[in-house]
Each structure stands twice: as C-alpha cells, then as structure tokens.
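*Asks:* got a structure for you, letters missing:
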C-alpha cells in the first residue's frame, strides 16, 4: 500500500466511501483512540561520539565548512567518518560526507539528526580530505568543488562487485634498472624509491622510437614496479587514453601479476566507480590513468608520476581548475611520496622546480640525447635554395616533398598538421615575432575597427609599436590551421595509403609499411619500429598563438612528434616547413630542450610571468569583479592589470552585462595570501547574495 509522504507506516488507511463515511470494518471508537495515541518517541542518540561533523554538498562559498548533526542510535555503527549521508539542510535533503565524530557539540542549541546513511563505504579517507582541502586553498576554491572532482558518483552495484585487498599477496621482486641505466642518477633514483625514500626528479626522456624496451612507458613501468616491490603504492597520470594503454601494456610485460588499475573518466559510471573502489580498498596498489586519476586514493602512496605535464589535458576545466602537475606535487609533500615529472621537453614550471632545488634533473648527456633523436632540417634555412626559393613560406617545400618521397620506401611518414580554431594573432610582418604590449608584455589584438593594436591584458594602445627583434613596424595576422591536407598529399603521392588521426577519430598504432599518416598534435599514432620521417607543417599556427606558452607549446608538440621517428643513426629525418632562427626551432634542431626551458624561465622572470610570478585572473561583470577585488583586501605589492573586455559566453542572455577580465600579479611567496584573500572575498559576496558570478583562476594555464 502506498504511503502519503507526510504519514508514517502506522497511519490509518483513508476511507474508501464518500465524504463522511468510514472505512469498512474500522469502528469509530478505534479511529478516535488512534487520534489520541501519542507519536512514537524519536530514537535516542549514539552512546559514543553522538555528534557528527558533516560536509554538506552546497555550492555556496560562504558555506564551505562542516556542520554538526546528531547521530541517532540506529546509525551509530554505520555513520563512520568518510561515509555518504543524507542530512536536512535549508529545508531540503542534501548529500554530505561525515568528516569526523566527536563527543560534544560546539553548537549550543539542538542539533538536527542525520537522515540516513547512503552507503557504509568510507570513501573520504583522511589523506584524501587533507589533499582536497589543500587543493581548495591553493586554487581559491571550495572543498565541495574539489570533492566532486576527487570522489566519483556512487554506484550501488559497483560497491558489491569491487574487490578487496589481499594482504597475503607477496610483493613483486625489484626490477632491473633497464632504461634508467642510461641516465646519470637514474639507477640511484630507483634505489631511493626501493628503500622507501621520497626523491623528486625532473626527467628528460631520451627518444627511442625503434627500441620498445627503452621507450618512456617501459621506464615508467620500471619505476612503478620498484615502488610496488618496496611495499608502497604508485600513481601514474598521463594525458590521454592511448598513453594509458601504453604504460599499462609496459607494466604488464614487466610483471603480469602487478595488478594495476586503469582509471579514466571515459570508463563509464559503474566501471569507473568499481576501479576507484578497488584502489580505495587496497586491491589495486598501482594506478594508471588520465586527469581523473590525480585524486585516486592509493594506499601508502610511494610514487607519483606525471608524463608530459605541459599537455593542456592535464588542466582541469572545472572549478577550482587545478593542474595535475601541482596536485601530484602536493601529494608528494603531504604523503611523503617520490615524484617523477617526465617528458621529451621541460616546461618552465618544472624548470623552476629544478632551479629551486625542489626536484633533481635526471637526463642523458647531450650527445646521447642527440644520438637518440632524429636529424632535424628546417626548410627555410637555405637547404638547396636554388631549388626552393620560397622554402620559408611554402606550405610543402620541395625539401619536405623529397624527404617524404625517399622515406616512404623505408616505412611510414608522419605529417603533423596543427589543429584548427586558434585565435588569430598579430606578429611582425618581417620576422613574424609575436607582437607584445610594451607596458605589460601581453598579446596584442586589433581593437574594433580602428586598426590600432591594443593589449588583451591592460587595454593599452600601442600606436608606435616596433618589433624588438628586427625593428619593423608592420604587423600581420598569423596564418592558422590547415585545410584538405590529406587530399593535397594524396594527390602529391599517388598510390600511397593515407591515414588520418585526429578530432573524433584517433588511431593508436600503424604498421611498419609505406603510408602517409596525417595527424594533429597529440593524436600521432605510434609506428611499429618508428617512422622513417616526419613533416611538421604550418609551424606558425603554433608559434603565432596569442598565448604565454606559444613557444613552449610549439616545441613540445614538435618534440613529441619527432620522438616517434627513428634516430639519426637509423636514418630518421624530421623536416620543419618554416624559417629557422627562433628559439623553439633552434632547440628542436639541436635537441636542446633544457636550453629552451632555462631561456623561457629567465624571460618570464624578467617580464613577471608565471611561474616566476603568482597570477590570478578574475572574469565576470565589471561591477562584480571590482567588488571582489575590493573585498579581497589585497596587499600593496599586488599588481593589477586591466580590466579588459572579453567575449561573452554563448549561453549569456542579451541583456547581461558584458564580462571583463582582470589580472592580478604578485610574488610567489605571496601566492597563498592572494588565494586566501580572493576566497574570503568570494565567500563574502556569496553570503550577501551579491549579483554577478566571477570566475577566479589562480595560475591559469591559458593566460592570453
């Protein structure tokens, strides 16, 4: 029998007759006695620790704290710290997590009781909540927002299917150093992990496309197995699912019984929660995953690994926008775990870790690096100029065509074509150096129909702009994107199979036979035995981006593609279809990524850019941004740039106030103080129910 939502299980049934009639078989005296019957007494409270501190899932910044609730006696055993509960909050039922239990309440009044325990699974462990709180504080966010990223939604069937830890399972044997012997300090790094220490390394990987046993997935698998042999857990975060599959296969080849867990966001709700629970319960001591795995609750974490930290897939697009590199660095400090940040290039952030001593460099000697890399040619540097007078401007110079034609006889040829959709940028007409503001060094744009170059950051007009490299005053819009590349090359090389990878269709691997592989950056397939050659087309589409990281990103994309090509000793060749002389191009030709990262960090220190300076951006209506800045009580050493207008979102109503962006800069030592001030100001606006939403990003990745 269905029940009225406001009536208990003992309530009398409704009359089946008309008005004034009684239900058949129910005397009037019995109904009157039922009305006089007292309501059942509420259950008593738990005998031990009858007060629970609950983190309620509410999106308001000023409610980012725990609330006290009474623990009824029937829930005394199940309402343990870490479990999901339902509580009454602001007139409705809300989800929450029990953070702790205690004997006495701080609130002087009567406490509302817990409604029910959703699941007895303690999903919020003390290390996880400590990490989430640190992430929320560092990025000026709320703990609830971080928990939504860290703890996947519950799936009841997954709780029954997830395995539990087998404490009797033996530890795997310690592996041989393998590829790490080729790096000075590599074997010592593994030795410290094996003894339970927590070393931190900035690893510059040597390309080895033709040797699968010495490629980067095999080296990562060796480090993971070393941590497992020491009785500790390991966490590996890579940019995409293809990299996950490569590391997973390498670890399985090294030890089929390693029992690693793959954790990615595209597994689906049930599979993802099952994998996450197996890690929580200790059944999986090694986790390999994408960005969704950075909060994985690995027991006794002994090693964190981040591969290719410059990839934008490592940046979380949801508030408070944490980055995998920084989250894993926090976990290394909070949980005493070793840290390994690797890639074929080094970002300015990792370079700063090295220069400050937070991490030690692990890299092969320059001669070994160059021997493992392919030969790099730049079409615009005068290779047979009489045969290719337009080599620095042609989309497919004759040098690139001849290189591909010769290499196709030995295997596949990779053609990297930049993605479409980059924001048009301004650059020097003569040397194509990206145009920057003389005042704050932000990127320039053409303001409205005036044709005057104006800074995107501080809105300063640069009427007399002059190129700092060549002195030219002319500006041009940099060419971006590529069209019909596969069709063009198919006509240029008739009879050659053409494989495309990118967008919605990404190819993981191609065989070692004649083929042209057209791929966008990040979607390059792995070739069996390595590519015979690679062509890097439209380099200005990467170099000309109006982005702080344009040069660093271009070098990283080129190096990732070049690392898939056979070494120079095996005849591997890479052709960059553009002029030389720019630092990213020179770094690729000489395969000197550390030279470029050191130069990049020095330039950012001189110009006041991250990571040399702590930066926060505020985006929203002008009045709301001004109110937030005023409420943050910023110290005098915080530099304010802007505000400048930004394009409104597609979902914005026509009558909404146009958004603006404000940039705040301060010293790295004052970063936490800046985040605390912005977080407190956001909570104050939330408590006063002020109109206008402001997006706060601390150390944004896309500073343009």
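*Replies:* Arrived safely. Everything numeric here is computed off the predicted structure, so don't read it as measured data.

*Asks:* from now on I want contacts and neighbour counts done on CA atoms only, so please keep to that.
*Replies:* OK.

*Asks:* distance-wise, check the nearest residue to residue 149 once chain neighbours are set aside relative to residue 341.
*Replies:* Leaving out its chain neighbours, the residue that sits closest to residue 149 by C-alpha to C-alpha, 6 or more residues apart in numbering is residue 292, at 7.5 Å. Noted for residue 292: a distance of 17 Å to residue 341, by C-alpha to C-alpha, to the nearest Å.

*Asks:* same deal with residue 232?
*Replies:* Residue 232 is 19 Å from residue 341, where distance means C-alpha to C-alpha.

*Asks:* can you map out the strands along the stretch 301-450 of the chain?
*Replies:* 301-307, 338-343, 360-363, 375-378, 413-416, 426-428, 444-446 (DSSP state E, counting those that start in this stretch).

*Asks:* reformat the ones you listed as JSON lines; add distance to residue 84 and mean neighbour count.
*Replies:* Output for the strands of the stretch 301-450 of the chain, formatted as JSON lines (distance: least, C-alpha to C-alpha, whole Å; neighbours: other C-alpha atoms under 10 Å):
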{"stretch": "strand 301-307", "distance to residue 84": "24", "mean neighbour count": "27"}
{"stretch": "strand 338-343", "distance to residue 84": "31", "mean neighbour count": "25"}
{"stretch": "strand 360-363", "distance to residue 84": "41", "mean neighbour count": "21"}
{"stretch": "strand 375-378", "distance to residue 84": "56", "mean neighbour count": "23"}
{"stretch": "strand 413-416", "distance to residue 84": "48", "mean neighbour count": "29"}
{"stretch": "strand 426-428", "distance to residue 84": "52", "mean neighbour count": "25"}
{"stretch": "strand 444-446", "distance to residue 84": "50", "mean neighbour count": "22"}
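
*Asks:* against that first model, consider the following:
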C-alpha cells in the first residue's frame, strides 16, 4: 500500500466513528453534481455569483447579521459589493434565512458580497433595486463599523447610519477631480518648540506610524502644527484624517492646510456645508481623489484610503461624543482605526484628559510636550481669588467681582480686548466639604453624594443613604452646595465700563473672531472667539459653578475650559494676565496656575485607578422604566467580576430642554444602573449587554431599555 494515503480505506479504518462520518460526508459533497442555476418566479438570475449577501439597514440587534438574496440578471452589472440596494423585508412575511416566501415592505441595505451559492436551501427572494451603482461601503469601512458596534454593544446598521452620509444623486453624477501627486515634505516649523516634535513630523514623512499625545502650547499655532503633520503624511503617499470638535476649529485647520498645501489636497466635512456638498466631498475621499480630511465628529468614519495618520483635537470636548446609537466617541473610533490600519495616531489639545494620560502611561503612545521654560514663555500669568479673598473684599460683596478682577480688566482694556468667561446656566450643584471643598463621596462605591429633600444624603450611583458622613481629607462634618454661576455679568460690566463696547458669545450667537481693540467679550465655555493678536486679559468667573458639577470629570473639565480660555490670552511677556475666581488650594486651580494639565491628568488617573473609576475600569449605564431595568439586570449574564451599582432614579430634565437618548420622556420617571468591570473585561461586558438586548427585542418587549458603554456623565 502506498505510504501517501489520502482519505482512503487505510485512514478511515483507524479514524473514530464521528470523524469517519465527517470524512464520508465531505467526499459525498465533493462528488455531488453542481446545483442547477436558480430562478426566481421564472426570471433568469445572474449567471456568475447569483447570490447577494445584504446588510439590511435595520438597527434592531437581533437582526444584526447578513441576509442572502438572489440577484436578477438585469441587476447583475450594478449589483456590486458596497452599493446601496433595496430589498423586501417585513416582520412575519419575509425572513430569508428562515425560508419564508417573498413579501414585506422595501427597506434599504448594503450589498456586502456576491456568492456562488447560499447556505440556505430554500427559495431566495430577489434584490428589488440597486439604488445606485456607486459603491459606498468598502470592506475596510465595514470592518471598522463591526469593531465599533462590538465595542459599544450596538448594531452595524446603526454605525453605518453615522458613517455613510445620505445619498445625493446630483453629487454622484458630478465627477471627482483627478488625484494630485504627493506634496514635498514640509519642514517641522513650530513643531521644533516641542521635545521630539521635529522627529514626529519627520517620522510621518518617512512613512512611519508614530503614536503621540500632544500637549499644545498656548496660542494660535496649533492649527498650523496639525496642518504640518497632515502635509508630512501626504508627502509619504498616504492619507490623513483630522477630527475637531466644531465647525470653527475645522475652518481654522482648513485655512491652515490651504495656506500650506494649496487648494484641492483635502476635504472639509462639516454639517455647515449642507447635505449635497458634504456628500460630494465624501465621495471625492471614497473615490481616492482626495487623501486628507478635516471635519467634525461624523468625519471619524471618513473612508480615507491608505491611512497614515488619524488625529483628534481636544478630545475632552462634549461634541466628540455621538448622541445617536450606539453613541461612540471620536477618540475611541480613531484608536480603533489606528489599530486596524496600523497608522500613526495624534491626540492633541491645550489640556490633557485622563484617557490621554492613560495612553501615555500604558506605553501605547509617547508624549509630545514642550519644556517648562518654553511653557512659561508662551503662557499668560495666572492669578487666583478664593473664598477668603472675596469675604474680605467689600467691592466683591457689593458687585460679585473682586477688586483684583476690576483692576485686571481696567489695565487690560488699555491694550486690547478682555475675555470674561462665565459658566452656562444649568450646572447642577453637588455636595462638598464646607472646610476644604473636597467632593463628598459614597463610602461604598465612591459615587457623588447628593442632598435629598429630607436633609439626608444619598449616593447618585448606588442609591445608598449616608447618615454619618465626614470628610476623609480634613475630618470636617459640615457640607455645602456649590455656587451656581452669574446671570448679569454682561450688564454689570457694561455699567462699570460704560465707554467700552460689550460683546457676548454663547449658544444663541457664537462669535468667531473679535478685532484687536478695547472691548469686553463675555462668553460661555467653548464659545470664546479668537481675538486678533490675543486677549490682553481674561476673567474666569464663578469657578465653583464648574468645579461643583455632580460629575466624575468636573475638575478635569473645568481645567480644560479654563486653559482653553487662557490659551487665547497673550503671553506673560506681553502682559497677558488671567484671573480665576476659585479656591486656590484646589488641584485644578493649582494646575492652571502652573499651566500643568498633564500633571493634573496623571494624578487624576492614579486616583481613578485606586477607586476603580473609568477609564481604568469600564462602565456601562442601563436606564429605562424601573420595572424594565430590574428585568434586564435579572436576565443579563454579566461577567463574574462585574459590579452593579444601583439602580437609582434619574433626575427629571428641566422643562423645555431637548431630550437626549437614554433620558426619560417628559412626565416619566426612569431608573439608571451602572455596571462596572475591571480592566480586560470591557469586551465581555459589551457582548453580554448586546446579547441581552437582542434577546429582549426578539421577544417583542415593549418597554425600552437604553444601554450606553462608557457614559460620559456618570456623576
């Protein structure tokens, strides 16, 4: 007998019975005649690859899979992978893989791939329509959508609604411009101000994939530095993607790129462009005519070919967090893209989030920072006014502004505009020690303590009452509710300086720039206009209104907003001065005085690691009607190490405020539970929650339960 046996008698005689059965079945399938070409209602189907695998655009989790359809011969040429299609799909009337006959309404979908045959043996329904022969869903974008859906316990269809813009037929008919050759590599420019800054740009130009967390120096140079990083990536023949928090920031980076590279080398993807223009820009990127993209949150999914760099600016801004399911964060999506595409990564900002500090501490990214002498030359002088100063200041008690603030405003107006930052209305106060102002936290889960109507304290996370609280920092027993911000700041300043124009910038009307002339510019955080030549001074009022928020990120967010305002002020060498009205001994205030956001983020990270807070741990929020939340928590199979906190009642939103997903409708009361898992268990938590939600929707449960992975406002 030959020593080179195949699956013949010699091997089969020694195989166990179950393996022998498998061998015989595989031999039978190999020898079976090929199936005849299928027909649909007597109509001919495509001769080559007659089966289309379709992702149906329905976001329900139990339908988060592919469905097979037959390809009619007349649609063969246009039915290519990645195109938009319409198929018949209806509850109770059409389930392709379950073998029911054609019926149901027409729904949108994406053709994922063409196959020679289907693993379903019954009759297949046919594609109803190819909406457009333009392929919009690439294999790379589909893989990214799957990774995002898995991370956030959502469906691929929901992610693709965020990733692929609505179709414009006129934009599709418009030809995209021819791609331009790579530009020459730029010189490092102002990147030389940072330690390893020049090396970062040179690595991108040479085709490398450096990963860095960038603490930008104060001033307007950040957009030019981002543009140089993009230009260096383009010089290597690769693409680049930059995500910024708002349209104003996108316009600045757009202008910097145009000045550095000229027209036609990048696309600007923002909502302000309008649906048709934005889709035309997106198509130019998808077709490979443009290799660089600058845009706001939705641009995180831009289909840039051959990615060499993904960058996000100011990742702590709320605008980077998507409010539609599955509510991904731009920073985390770009982290996934950097891992999937093996490209460079740049996370930049004037401040530093705890997530950014964790990337550096873990060794995944390297820090891009300037030396302390360079920071001192670029930053303004920061002065503080605390509670004791206000108590001794007669002017402050009468007009709510300390004497130091009046002096800084008066001196600054001699040289240029003065910025006055006031907190938005609606900041909810939390409880803190009356002596040292340390936040009052639960002894069980370290959640924020909140005052109740009966005078008792209750944890905002786990709901436990606290009857004998004392401050772990100073031993004090007295509590205070934090101050809520000023309402008449603009009027008071206008009366105090009647000859000076007062401009306001806020939610209703946001200014982009102000001229280099004496003026008072009153702005809410995030709406500060850029002054030509920089502000002569800035006042940061009512700091407790931001530090007193019942949120884990209150200190980090207050420091980020203060530094963003201070970065618009002239350097100390040009007499630029910032006055912050907040307790000087608090950590965020001290970090602002030293202009050390990185040190503040590292200390916050160490504390969160000790207490088991995100981002060291992973968290999920489950909210909905109390009975639904209790039923969901009883049914979900959580990882063994998961810890459930709560549920507790969700606060009722004030009347007139727009409702966000995961919040109760007007007049209804919902509960929320937090689920916490240690590092390494986030994927298991997301899988368990997604499975439980899919089972719930498949049963047709009427009451909704909202699940959000890594909620930004856990209290």
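*Replies:* Received, thanks. Just so it is clear, the model here is predicted, and its values are computed rather than measured.

*Asks:* counterpart of residue 269 of structure 1 over in structure 2?
*Replies:* Superposed on structure 2 with TM-score structural alignment, residue 269 of structure 1 falls opposite residue 275.

*Asks:* and the contacts of the longest helix belonging to structure 2?
*Replies:* Longest helix in structure 2, counting residues (DSSP state H): helix 682-698. Contacts to helix 682-698 of structure 2, defined as C-alpha atoms under 8 Å, 6 or more residues apart in numbering, come from residues 60-62, 150-154, 618-619, 632, 635-639, 642, 677, 705, 707, 709.

*Asks:* after that helix, next one along is what?
*Replies:* strand 706-709 (DSSP states H and E).

*Asks:* map residue 229 of structure 2 across to structure 1 for me.
*Replies:* Match for residue 229 of structure 2 (TM-score structural alignment): residue 223.

*Asks:* burial of its match, as a residue count?
*Replies:* 30 (other C-alpha atoms under 10 Å).

*Asks:* hang on, it packs against residue 192?
*Replies:* No. Residue 223 of structure 1 is beyond contact range of residue 192, at 10.8 Å (criterion: C-alpha atoms under 8 Å).

*Asks:* still on that earlier bit, for the match of residue 229 of structure 2, what are its contacts?
*Replies:* residue 190.

*Asks:* doesn't it lie inside a helix?
*Replies:* Yes. Residue 223 of structure 1: assigned to a helix according to DSSP: H, G, I helix; E, B strand; the rest coil.

*Asks:* helices of the stretch 301-450 of structure 1, residue ranges please.
*Replies:* 324-335, 348-355, 366-372, 398-407 (DSSP state H, counting those that start in this stretch).

*Asks:* closest one to residue 467 of structure 1 among those helices?
*Replies:* Judged by C-alpha to C-alpha, the one of these that comes nearest to residue 467 of structure 1 is helix 348-355, at 24.4 Å.

*Asks:* and the closest one, which stretch of structure 2?
*Replies:* The counterpart of helix 348-355 of structure 1 in structure 2, counting by TM-score structural alignment, spans residues 354-361.

*Asks:* quick one: the matching stretch to structure 1 mean distance?
*Replies:* The superposed stretch 354-361 of structure 2 is, by mean C-alpha distance after the TM-score superposition for structure 1, a mean 0.5 Å from where its aligned residues fall in structure 1.

*Asks:* circling back to that earlier point, which bit of structure 1 covers the longest helix of structure 2?
*Replies:* Residues 671-687 of structure 1 are matched to helix 682-698 of structure 2 when aligned by TM-score structural alignment.
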